[in-house]
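Undergrad: pasting the structure only:
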């Protein structure tokens, strides 16, 4: 009887998600579930798919719901590739059709998955001593008491109200070779790039929402006219009510690229408001605004490296963070190439370096976690 009740609850929750009627907590339950499936689960879903449900029809419906969930207003950004995997569609189809008690248990599970990020593997080419796999979805959360927990699923950990400390912040740390998606208490979604930290309260205040960022993040801020959303990043404050934008705060200079809505940038008494398609960069004593290359500035969030033809130093920094490597003899590279294009961040390091070799006319070798520019 309990199994049947759990099955009904699971089915109802998935239907609510597809209809866009889930609360923030319920949405996190669904996210928690379909990012903890293993290979045997995926195969079981495929085998038990009911004959009266055609994959194209359900896949179309599910994809539409996922699009609305992540990008519910038109933007120039491509869809996230990790939200498009076939096994996820199969899993959701099976859940909607009634696969049940197991589903309910898995959605309540909090056990982290052990992951090896950017693992070293043997090279299949004589060009490289070894190869390195791409990074993945991983972070750790640090509680106000200093306790650490590994998180291998791209959504924020659900907090236990009984153990929360009022007025204190949690911190999510994303290491080299990692990315992570956080859903905050107000429904704001934040995609964190490698080597990034985000500090946030479990519950926002009644008159404002405030977080602290170092590194790079793509924000889709939930609209709330009564509570402005503020990001503190290396001495710069970014204030919005509800909008979508990318913030690069790896260095002292903070760049904000606006996708939609409007954003106010404040730095040491100076402030400016930018419009969609613009980028604001805060310098020591100034805020510079120019047209933003959104294709380039948000490439990481689409799981791509983007070659713009004139800034290979920036590209090597991105590669170093994503594969957890160090470049040697980087000064040998020249920025005179006009090569433009992109390559998936799901590629092995050797594949990325082969493209970089074509673009720069240089040769590369991988030895352990060192990349030698020849």
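TA: The structure has been received and is ready for your questions. Because the structure is predicted, anything quoted here is derived from the model rather than measured.

Undergrad: C-alpha from now on. contacts and neighbour counts both.
TA: Fine.

Undergrad: report the buried residues of stretch 296-310.
TA: By 16 or more other C-alpha atoms under 10 Å, the buried positions in stretch 296-310 come out as 297-308.

Undergrad: tell me how far the ends of it are from each other?
TA: Across stretch 296-310, the terminal residues are separated by 12 Å (C-alpha to C-alpha, to the nearest Å).

Undergrad: circling back to that earlier point, nearest to residue 265 among the buried residues of stretch 296-310?
TA: Top of the list for closeness to residue 265, among these and by C-alpha to C-alpha, is residue 297 at 17.6 Å.

Undergrad: residue 240 touches residue 228, doesn't it?
TA: Yes. The pair residue 240 and residue 228 passes the contact test of C-alpha atoms under 8 Å, sitting 5.7 Å apart.

Undergrad: so the two - more neighbours on which side?
TA: A direct count of neighbours by other C-alpha atoms under 10 Å for residue 240 and residue 228 places residue 240 higher, at 24 against 16.

Undergrad: any idea how far the more buried one lies from residue 276?
TA: With distances taken as C-alpha to C-alpha, residue 240 is found 13 Å from residue 276.

Undergrad: putting a second one here so we can go through both:
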């Protein structure tokens, strides 16, 4: 196979999307004039609905990377004396079919009913925001989808669990001994949030792509839960039983207070909005007072002045960015809209400041980001392409 095969595949993809440059149109015409079979290949692409759906994926493939992979494959085949002698057109058809097969395998798993048409030419489609949804895993392993409908559940020990609209609550929270603890888990997917009321009355708001493991009844000496992702806690006061949140190898301990913990990808940030908490890491510990935050850097906890609005904005329904790196901004957007972020060349580091509603469609969020940054954004399927304003797609 030739590297030019991959290059022509991209040119055809751009042609069918009506995004060809004059140079690409010239190259396409030259390729068409080389062989009558090439005209048939192009005609088949234009008539095949599946190919039209997959064209966008092909257009974004890195030709150099794809060619390097294919060249390694050719070397292996040569060593095994299994060379394939195909016509240029057949080789090209095989390449594109392979690429489309990869596209259909990966994208169909991620396709969402939140992908909706976009009116205009700025984007290929639009994406609706996330919503209140989650998965509750009971002590026997049963998984219960949570959404807007009301549900009444019973755990094996008689604990009553009720869910409605956007929250799930545990009742009959008697104290039990440490050995009798039964655990449940609440998981939120990308594009999902959910609220939880624990058996002691503590309220927890779970952000997108997060997990909370908790006992359905707490022990007599402490209340301990385990977090992955992000959650806001409003702790029910109990001087005799400290409340502990275990996240990213850091313990946050409180008696009755409010705070937000973000613990994605082994990172850790705790922001205190009310009261006092103690944070304990592997190397050191610290007390936090209202308006302070603790972050984990190289295994050590660092305390600094916090931006309280950042801790509460997401649960109040809006994005809040204050000199936040663009990459972190887009990570939040990726989790809430369930999109893959792809950076084009010439994207430099930049910090973003601004607010935008989490109830907006993704295109509306992109409009705001374009005003406050040096970048443009393009939505196609479940992908958000980011590129500098002085460049083109």
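TA: In hand now; what should we look at? Being a predicted model, the structure only gives us computed values, none of them experimental.

Undergrad: fetch the TM-score of the aligned pair.
TA: Remark: TM-score between the superposed chains equals 0.65 [TM-score structural alignment, normalised by the length of structure 1]; 258 aligned residues with a C-alpha RMSD of 2.3 Å.

Undergrad: circling back to that earlier point, tabulate the buried residues of stretch 296-310 of structure 1 in a markdown table, adding columns for distance to residue 162 of structure 1.
TA: As requested, these are arranged in a markdown table below (distance: C-alpha to C-alpha, whole Å):
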| residue | distance to residue 162 of structure 1 |
| --- | --- |
| 297 | 40 |
| 298 | 38 |
| 299 | 40 |
| 300 | 37 |
| 301 | 35 |
| 302 | 37 |
| 303 | 37 |
| 304 | 41 |
| 305 | 43 |
| 306 | 45 |
| 307 | 48 |
| 308 | 50 |
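
Undergrad: helix or strand for residue 226 of structure 2, which one?
TA: strand 223-234 (DSSP states H and E).

Undergrad: make sure residue 60 of structure 1 is indeed in a helix.
TA: Yes. The assignment for residue 60 of structure 1 is a helix, going by DSSP: H, G, I helix; E, B strand; the rest coil.

Undergrad: show me what it lines up with in structure 2.
TA: Alignment note (TM-score structural alignment): residue 60 of structure 1 has no counterpart in structure 2.

Undergrad: and residue 60 of structure 1, how many neighbours does it have?
TA: Residue 60 of structure 1 has 12 neighbours, counted by other C-alpha under 10 Å.

Undergrad: for residue 130 of structure 1, see how far away it is.
TA: 41 Å.

Undergrad: just residue 225 of structure 1 next, same as before
TA: On the measure of C-alpha to C-alpha, residue 225 of structure 1 and residue 130 of structure 1 end up 53 Å apart.

Undergrad: could you do residue 145 of structure 1 as well?
TA: Per C-alpha to C-alpha, residue 145 of structure 1 is found 41 Å from residue 130 of structure 1.

Undergrad: what does residue 146 of structure 1 give?
TA: For residue 146 of structure 1 relative to residue 130 of structure 1 (C-alpha to C-alpha), the value is 37 Å.

Undergrad: when these two are compared, which one has more neighbours?
TA: More crowded of residue 146 of structure 1 and residue 130, by other C-alpha under 10 Å: residue 130, with 19 against 10.

Undergrad: show me what contacts whichever residue in structure 2 pairs up with the more buried one?
TA: With TM-score structural alignment as the criterion, the equivalent of residue 130 of structure 1 in structure 2 is residue 125. For residue 125 of structure 2, the contact set (C-alpha atoms under 8 Å, 6 or more residues apart in numbering) comprises 115-118, 379-381.

Undergrad: please check those residues and keep the buried ones.
TA: For the contacts of residue 125 of structure 2, buried by 16+ other C-alpha under 10 Å: 115, 379-381.

Undergrad: name the nearest of these relative to residue 106 of structure 2.
TA: Distance to residue 106 of structure 2 across those (C-alpha to C-alpha) is lowest for residue 381, with 12.1 Å.

Undergrad: what is the aligned counterpart of that closest one in structure 1?
TA: Mapped onto structure 1 by TM-score structural alignment, residue 381 of structure 2 lines up with residue 368.

Undergrad: quick check, central residue of structure 1?
TA: For structure 1, the residue nearest the mean C-alpha position is residue 191 (3.3 Å; C-alpha atoms, centre = their mean).

Undergrad: the aligned partner of residue 259 of structure 1 in structure 2: neighbour count?
TA: Counting by TM-score structural alignment, residue 259 of structure 1 corresponds to residue 273 in structure 2. By the measure other C-alpha under 10 Å, the count of residues near residue 273 of structure 2 is 25.

Undergrad: mind checking which helix or strand residue 273 of structure 2 is in?
TA: With DSSP H and E as criterion, residue 273 of structure 2 is part of strand 269-274.

Undergrad: how big's the offset between that strand and structure 1?
TA: Compared with structure 1 after fitting, strand 269-274 of structure 2 has a mean deviation of 0.4 Å; criterion: mean C-alpha distance after the TM-score superposition for structure 1.

Undergrad: name the helices or strands packed onto that strand?
TA: If you count contacts as 3 or more C-alpha pairs under 8 Å, 6 or more residues apart in numbering; DSSP states H and E, strand 269-274 of structure 2 packs onto strand 258-263, strand 285-289, strand 292-297, helix 308-316.
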